[in-house]
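[1] Model the following, please.
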Amino acid sequence: MTIQDRQEWGDVLDFWFPEGRSLSVDTQAHHAHWRWRMQGGADDEITAQFSELTAMAAQGDLEHWAREPHGRLALIVLLDQFSRSVWRDDARAFAQDPHAVSLVTEGLLNGHYASLETPWFQIVFGLPLGHCEGPDHLQRIDKLINLRQDIAAVAPAPLRDIYFSLVTQARDVRKVIAAFGRHPHRNKILNRKSTTAEEAYIAEGQFPHTKAFQ
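    Take a look at the predicted model:
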C-alpha cells in the first residue's frame, strides 16, 4: 500500500465524515452531517473532487484498498455513495452496487467492520446491504437492521436517538423491498416499467432515503 493510496482514501473519509473519529461530537452538528450525507447536498463537491477516483473504483483499479479496514470503507464510499453523485440520474449510479455489497460481506467476515471505531463509519460501511437489489435483498436488509440495532445500543448516549432513527429507516426500506422486490424510484433511470402499485408509491414521493433527517 503506497503513501498515495493512504492519502487518497484519507481524503475520501475526511470529506465524507467531517466529524472525524472522536466520539465526542456535538449532537446537532452530527445530525446536520447525516442530513448532508443522505440528502444529496454534496453532489457538486463530490463531482469536482472525486470523479476520477470514483471512476477508478468502478473500473476495479482500487481493489487493493480493501486490504485494510479504512481503505475498504473508503472504497465502499466511492462505489455506493459517490457513484450516485457523479452519475446522478444515470444507470451508472447503481451499477457498482453488487461490487459494493461484496466488499461489505467480506468485511463483515474478516473483521474490518468490527475494527471501525465510530458508529458513523459502521453505518456507511453497511449501506450497500440495503441498496443493492437482488434475490437476497430482504435477507441483507434484515442483516442491516440487526447491525444498526447493535450500533445504536452502544452509541454515545447523546447520539442514540440518531442511530435508532436509522434503525427505523432500514425497516422502512425493508417494507419497500417486501412490497415491490426492488427500489421503484429507480425504475425510470433504469428504463424499467413500473407496476400500478409502484406508480402510486412513486407519486407519493415518500422514499425512505429522502425522509431520513428531513
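[2] rest of the way, CA atoms for contacts and neighbours
    Fine.
[3] What segments of this protein are helices?
    For the chain, applying DSSP state H gives helices covering 3-16, 27-38, 43-58, 69-76, 83-86, 97-109, 112-115, 119-126, 128-131, 137-154, 160-180, 196-204, 208-211.
[4] contacting residues around the most centrally placed residue in the chain?
    Centroid check for the chain by CA atoms, centre = their mean gives Leu127 as the closest residue, at 3.5 Å. Listed by CA atoms under 8 Å, 6 or more residues apart in numbering, the contact set of Leu127 reads 80, 144.
[5] next up, for comparison:
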Amino acid sequence: MASPPQSFPLDRSIFNETLYSRLRDFWLAGVPQDATSPPWEAIQRWFGPGMTQEQKDALDRSCHSNFGEALNALGPEKLALPAFESYEDDLGKAEIISSPLLKEVREAHSESVEGGAKRLLSLVVLLDQMPRNIYRDLDGLGLVYGHYDRLSFSLLRSSMKLEPNMMGEDCVKMRPVWLSWLTIPFMHCEHLPSHELYLKYARATRQIFHEKNDTAAVQYLDRNIEFELKHIEPLEKFGRYPHRNAALGRKSTAEEEEYMKSGATFGVTQQKKVEQEDEKKDDPKDEL
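    Sure thing, here's the model as predicted:
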C-alpha cells in the first residue's frame, strides 16, 4: 500500500549521496562546476540538436538503467500524493507533498548552502528530467505531469523557503547552468506566478553576466528566457498547456484543439487523441 508523504520512508539503499552525485555527474557531464555556460556536447545531450535517433534512444536507455529504480521508488504505487486540486492548493501543501525529499535538502543545506543547492539540483534532475527521458507513452506522460512534476514543483518551492534562499546565493546565481536546471520545474508548471519567478532569477543572473561581458553566458540565458516566454503564451491564453490534456484526462476545448494544430506543444506530438512525446527536438521543450 502506498504511503502518504509525511510517513514515507526513503530507501537508503537507493537515496544516498552516491545517487545524488551520480545524478549530477550524469546530467552535467562535461560541464565544469563553475562553468557559466555549457559546452556544445552538453547542449546536444539535453536538447538533441545534431543527434541521431539511435543516440537519443541510447540516452533514454541510459537514464532508465541508471535512475529508473530511484524513480520507481517514488512512484504513485509507493508514494501517495494528495489529490490534485490546483497549483495554489499544492503550494499550500508543498512542504507536505515534498516532505521526504525536503528533509534531504534541508539536511544538506544545514551544512552549507552550496551543499543544499547540490542536493536540490540532484533531486530536480531526478524528478523533472529523468521521467521525461523514460516515460514517453500516454500513460507515462500522465505520470510525468500528474506525479513527478508535482513532487519537483513542491520540492523547489519548499526548498526556497530555507534560509538563506539558495537562488540568491553565489553558488547558484553565479552558475547559470545550475540555475537553469534548478528552476526548470517553474518552466514546466501551469502556474504563472512561478513562471514569473523563473524569469526573475534568470534575468537577474543575465544582468550579472552582461555586466561581466560574458557573452556565452548571456546567450545561454537569453535562449532559456526566450523559451520560458514561449511557455507563458499558452498559459496566458488557456490557463494550462493544451498538449497535456490527453495525458491528464482533460477535455480540450474547441479553441485548444485549434491551437494544437499550429501552436507550441514543446516537443509533445499531437496525434488525434494520443499524445506521444518526442523529447529530442532542437529546442528546449516543455518536456525538457
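[6] picking that back up, JSON lines for the helices of the first structure, including distance to Lys188 of the first structure and mean neighbour count?
    JSON lines is the format used below for the helices of the first structure (distance: least, CA to CA, whole Å; neighbours: other CA atoms under 10 Å):
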{"stretch": "helix 3-16", "distance to Lys188 of the first structure": "28", "mean neighbour count": "16"}
{"stretch": "helix 27-38", "distance to Lys188 of the first structure": "21", "mean neighbour count": "15"}
{"stretch": "helix 43-58", "distance to Lys188 of the first structure": "20", "mean neighbour count": "17"}
{"stretch": "helix 69-76", "distance to Lys188 of the first structure": "25", "mean neighbour count": "25"}
{"stretch": "helix 83-86", "distance to Lys188 of the first structure": "15", "mean neighbour count": "24"}
{"stretch": "helix 97-109", "distance to Lys188 of the first structure": "18", "mean neighbour count": "19"}
{"stretch": "helix 112-115", "distance to Lys188 of the first structure": "34", "mean neighbour count": "17"}
{"stretch": "helix 119-126", "distance to Lys188 of the first structure": "26", "mean neighbour count": "21"}
{"stretch": "helix 128-131", "distance to Lys188 of the first structure": "17", "mean neighbour count": "24"}
{"stretch": "helix 137-154", "distance to Lys188 of the first structure": "20", "mean neighbour count": "18"}
{"stretch": "helix 160-180", "distance to Lys188 of the first structure": "15", "mean neighbour count": "18"}
{"stretch": "helix 196-204", "distance to Lys188 of the first structure": "10", "mean neighbour count": "13"}
{"stretch": "helix 208-211", "distance to Lys188 of the first structure": "17", "mean neighbour count": "14"}
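[7] wait, which of those is closest to Ile189 of the first structure?
    helix 83-86 (11.9 Å; CA to CA).
[8] so where in the second structure does the closest one end up aligned?
    On the second structure, the counterpart of helix 83-86 of the first structure by TM-score structural alignment is residues 131-134.
[9] mean offset of the matching stretch relative to the first structure (after superposition)
    By mean CA distance after the TM-score superposition for the first structure, the fitted stretch 131-134 of the second structure averages 2.3 Å away from its aligned residues in the first structure.
[10] Return the residue of the second structure aligned against the residue nearest to the centre of the first structure.
    That one, Leu127 of the first structure, aligns with Ile184 by TM-score structural alignment.
[11] if I look at its match, how far off is Gln129 of the second structure?
    According to CA to CA, to the nearest Å, Ile184 of the second structure and Gln129 of the second structure sit 9 Å apart.
[12] Look up how far Glu106 of the first structure lies from the aligned residue in the first structure for Met166 of the second structure.
    By TM-score structural alignment, Met166 of the second structure lines up with His112 in the first structure. In this view, His112 of the first structure and Glu106 of the first structure are 8 Å apart by CA to CA.
[13] Check His33 of the first structure too.
    For His33 of the first structure, the distance to Glu106 of the first structure - CA to CA - is 27 Å.
[14] go on, Tyr163 of the first structure?
    24 Å.
[15] Repeat that for Ile3 of the first structure.
    24 Å.
[16] what's the answer for Met56 of the first structure, then?
    For Met56 of the first structure, the distance to Glu106 of the first structure (CA to CA) stands at 20 Å.
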